[in-house]
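In: please work out how this folds:
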Amino acid sequence: MNIKAVAKRANVSTATVSRTINGSDKVSPETAARVHQAIGDLNFIPNTNARALGSGRSNLLGLIISDITNPFFPELVKAFEDIAIGEGHEVLIANTNYDPHRTMHCVTRMIQRKVDGVAIMTSEMDEHLIDFFRRSQIPVVFLDLGTPRPGISCIHIDYSAGVEMAMSHLVGLGHKRIAFISGPMSLASAHTRYRAFMESSARDHLNADPDLVQEGNHRPDGGYEAMKRILASKNRPTAVLASNDLTAIGALGAIFEHGLRVPQDISIIGFDDIQLSAYTTPPLTTVHVPHGEIAKVAVHALLSTKQETGKKLLQGEQHHIRATFLQRHSTGPVPKRRS
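Out: The predicted structure is shown next:
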């Protein structure tokens, strides 16, 4: 089945069928309805590549993420795709795995597919790759990276406020020896959370024991190993703040393996509020990062900076996302002093 058959069925030209498929306002509603009826009757599926060539638009949005194995990202991907489809766009997803060479491949692939915009949900992106998008007149939205420019919008999550809320909760429960398991310090978002922890510790005059601050990898195995190092210190903490939920889940394993109870012996807080965090034992107290809001802002930022083919991109904007504290059952009062 091809476009000629649709044109014959609807008694119009192939050009009219093409314009109807591409959403042109030059086709009357009555004619467009007749064309769509013919498409349905013949089970015709338009060639999206041909549409992109003809209209200059692919109705395709790109989404680049860092780590598909981290549940934070699949939840973000689902929300992004749901919203994009609602806006009439499909989504092309690429996973960098924190690899610069793979990131370059992802960017090239997006440009080759003539995407209408790209959401880069990673904490790292070389400036020369950003220039690729700019030269190609493709709108971009970044998460935790960059500053707004024409065609470039930025979404910043207030990690610092989230860490401060978590620390205030622990201090309010009487905790003074609070450990921290960071993410990879090469990531801007992980460094921001680490810095917020150090600032909160100093403000609350907490014990600045370097053994209580360990670097993880934002995965359960990293949280498990970091927690083992913390528990090996001479004076173990009464509470732990993890840079993300996967780290906290790994830390829970090390705590239980050590024969300790949560929260009776040690409290723990995660960050991100992935779905799994509600089903750990005990359910994890965490900082909620709204995936749906991030996705909605990202899609709308891309569509709002997109212009007609051949015109300059509109100025991007800065968007701020607020994290909120979510208390479950992994935190409790500081345990009585051990004899």
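In: drop to CA atoms for contacts and neighbour counts, all remaining ones
Out: Fine.
In: contact partners for D273?
Out: Shown in contact with D273 (CA atoms under 8 Å, 6 or more residues apart in numbering): 245, 286-289.
In: where's it relative to Q37, distance?
Out: Taking CA to CA, to the nearest Å as the measure, D273 falls 46 Å from Q37.
In: just the ones in strands from the contacts of D273, please.
Out: Among these, the ones falling in strands (DSSP state E) are 286-288.
In: of the residues you listed, keep whichever come out buried.
Out: Buried by 16 or more other CA atoms under 10 Å: 286-288, out of the ones in strands among the contacts of D273.
In: put together a markdown table for those residues, with distance to T31 on each row.
Out: As requested, those are exported to a markdown table (distance: CA to CA, whole Å):
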| residue | distance to T31 |
| --- | --- |
| T286 | 55 |
| V287 | 53 |
| H288 | 49 |
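In: can you give me the helices in the stretch 1-150 of the chain?
Out: 3-10, 14-21, 29-42, 48-55, 72-86, 100-112, 127-135 (DSSP state H, counting those that start in this stretch).
In: nearest to K176, of the ones you listed?
Out: helix 72-86 (29.9 Å; CA to CA).
In: contacts for that closest one?
Out: With CA under 8 Å, 6+ apart as the test, helix 72-86 has contacts from 61, 63, 65-68, 90-91, 272, 274, 291-292, 294-296, 298-299.
In: 7 Å - rerun?
Out: 65, 67-68, 90-91, 274, 291-292, 295-296, 299 (CA atoms under 7 Å, 6 or more residues apart in numbering).
In: tell me how far that helix lies from the chain's centre.
Out: Remark: helix 72-86 is offset 9 Å from the chain centroid, using CA atoms, centre = their mean, to the nearest Å.
In: to compare against the first, here's the next sequence to fold:
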Amino acid sequence: MSGVGIKDVAKLSGVSTATVSHVINKTRYVSDETKRRVLGAIENVGYTPNIHARNLASGRSRTLGLIISDITNPFFPDLVKSIQERALELGYDVIVLNTNYEPARDARYVQRLLELRVRGVMILTTEMDLSVIERLSSREIAVVFLDIGKVGPHTSNIRVNYEKGVHEAVEHLLELGHRQIAFISGPVRFKSAQFRRQAFLETMTSHRASLHTEPLILEGNFKLESGEQVVREMLRLKSRPTAVLAANDLMAVGALRELRRAGLQVPRDVSVVGCDDISLAELTDPRLTTIMIPRTEIGTAAVEAVLRTNSAEGREIRISTQLLVRQSTDAARY
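Out: Predicted coordinates:
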């Protein structure tokens, strides 16, 4: 039916246009019976609210923006799913934008989200230019970061406790008798990579007296292929490490593949530990020991924080980790 408006819905359901608006926008309590009549009338007449006009009138939409680094990384789909589910429960939709690790996209995406008058933005990337962030805060748009942000007006930060997870992973390997442990880090310019790298260094340094060796750190780029490449380099070393700790599961899977290609068995010859607990970690052979980062908890916290972070001062939300010991780690044999 063309030309159907909010007055038609109000007339059919026997309520005012204001009540219809409250039902659509969820801006005021409406009894279940009245809500049922209004929603039934909307369906019967085929009314579609003008979302753009509604956004202009209210100054904000019931939409949240989500900017992520790499949609092909298995860490992100589960995280996006949890964000969308929690947002839907609270009556919001989510627009997902993927930077593919290209900082040049940041400004373009933020401008697009501003044009859409989103209620808030969740930035789950490895880095973002400060000037882009300031554009959001100057418009009083609520922002939530994962690891890379500073708490301030309209801005909250979710901080994963990588230190706990990495410490537990290193201690686990040391208890198994490993003394030469290689760490495959992410790019050092990324804060999340810095946190994991520093945690490895601190834990290894605290055991320096018994190790008699300097910590070995090899840089990857969070992608599977870099895990393969780094292990190829590692196997050329005169003194080969007996264990590998990778800063994410994709690089750990790459390490598993390259070790097998080199004729080595995991964990008999080399133990391997990852970080993230993506679904692939359960499917590798052997199943991957890994540091579990709770993506559902992060997603729920991100949505709730971005809706809570309005004019008030933001806050830091701490997320814990847990070491999941599976089959890719065992006692050192030499």
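In: TM value for the aligned chains?
Out: Aligned and superposed, the two chains score 0.93 in TM-score terms (TM-score structural alignment, normalised by the length of structure 2); 329 aligned residues with a CA RMSD of 1.8 Å.
In: what's the most distant pair in the contacts of helix 72-86 of structure 1?
Out: Farthest pair in the contacts of helix 72-86 of structure 1 (CA to CA) is E90 and I274. Separation: 24.6 Å.
In: so between these two, which is more surrounded?
Out: A side-by-side neighbour count of E90 of structure 1 and I274, using other CA atoms under 10 Å, places I274 first with 25 against 18.
In: excluding its backbone neighbours, what's nearest the aligned partner of that one in structure 2?
Out: The alignment partner of I274 of structure 1 in structure 2, by TM-score structural alignment, is I278. Excluding the flanking residues, the one nearest I278 of structure 2 by CA to CA, 6 or more residues apart in numbering is F75, at 5.7 Å.
In: quick one: map the one you found onto structure 1.
Out: In structure 1, the residue equivalent to F75 of structure 2 is F72, according to TM-score structural alignment.
In: tell me, how many residues neighbour its match?
Out: F72 of structure 1 has 20 nearby residues by other CA under 10 Å.
In: report the contact partners of the aligned residue in structure 2 for V17 of structure 1.
Out: The alignment partner of V17 of structure 1 in structure 2, by TM-score structural alignment, is V20. Going by CA under 7 Å, 6+ apart, V20 of structure 2 touches 10, 38.
In: 8 Å instead?
Out: Counted by CA under 8 Å, 6+ apart, V20 of structure 2 has contacts 6, 9-10, 38.
In: with F200 of structure 2 instead?
Out: Neighbours of F200 of structure 2 in contact, by CA under 8 Å, 6+ apart: 163, 166-167, 170, 183.
In: could you check how far Q327 of structure 1 is from V6 of structure 1?
Out: 58 Å.
In: so between those two, which is more surrounded?
Out: The residue with more neighbours, out of Q327 of structure 1 and V6, is V6; 25 against 16, by other CA under 10 Å.
In: which residue in structure 2 lines up with the more buried one?
Out: The alignment partner of V6 of structure 1 in structure 2, by TM-score structural alignment, is V9.
In: so its match touches V38, yeah?
Out: Yes - between V9 of structure 2 and V38 there is a contact under CA atoms under 8 Å: 6.8 Å.
In: what about S156 of structure 2, distance to I293 of structure 2?
Out: 19 Å.
In: so which of these two has more stuff around it?
Out: Per other CA under 10 Å, whichever of S156 of structure 2 and I293 has more neighbours is S156, with 28 against 22.
In: can I assume that one sits in a strand?
Out: Yes - according to DSSP: H, G, I helix; E, B strand; the rest coil, S156 of structure 2 belongs to a strand.
In: coming back round to it: among the contacts of V20 of structure 2, which one lies nearest to V272 of structure 2?
Out: V38 (58.4 Å).
In: look at that closest one and say how many residues are nearby.
Out: With other CA under 10 Å as criterion, V38 of structure 2 counts 24.
In: ok, the one 10 residues further on next?
Out: Burial of T48 of structure 2, expressed as a neighbour count using other CA under 10 Å, amounts to 11.
In: how near is the counterpart of it in structure 1 to A196 of structure 1?
Out: Counting by TM-score structural alignment, T48 of structure 2 lines up with I45 in structure 1. Separation of I45 of structure 1 from A196 of structure 1 (CA to CA): 52 Å.
In: how far does stretch 155-163 of structure 2 sit from its chain's centre?
Out: Going by CA atoms, centre = their mean, where stretch 155-163 of structure 2 is centred and where its chain is centred differ by 11 Å.
In: whereabouts in structure 1 does that stretch align?
Out: Using TM-score structural alignment, stretch 155-163 of structure 2 pairs with 152-160 in structure 1.
In: pretty sure F190 of structure 2 sits against L146.
Out: No - at 11.6 Å, F190 of structure 2 does not count as touching L146 under the criterion of CA under 8 Å.
In: more crowded one of the two?
Out: Taking other CA under 10 Å, F190 of structure 2 and L146 do not tie; L146 has more neighbours (23 against 16).
In: what count of nearby residues applies to the equivalent of I298 of structure 2 over in structure 1?
Out: Using TM-score structural alignment, the equivalent of I298 of structure 2 in structure 1 is I294. By other CA under 10 Å, the residues close to I294 of structure 1 number 22.
In: how far away is I294 of structure 1 from G146 of structure 1?
Out: Distance of I294 of structure 1 to G146 of structure 1, given as CA to CA: 16 Å.
In: A196 of structure 1 now?
Out: As judged by CA to CA, A196 of structure 1 and G146 of structure 1 stand 20 Å apart.
In: how about the match of I274 of structure 1, what does it touch?
Out: I278 of structure 2 neighbours (CA under 8 Å, 6+ apart): 74-75, 249.
In: what would the residues you listed look like in CSV with distance to L211 of structure 2?
Out: What follows is those, written out as CSV (distance: CA to CA, whole Å):
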residue, distance to L211 of structure 2
P74, 35
F75, 33
D249, 26
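In: which of the residues you listed sits closest to E214 of structure 2?
Out: D249 (24.2 Å).
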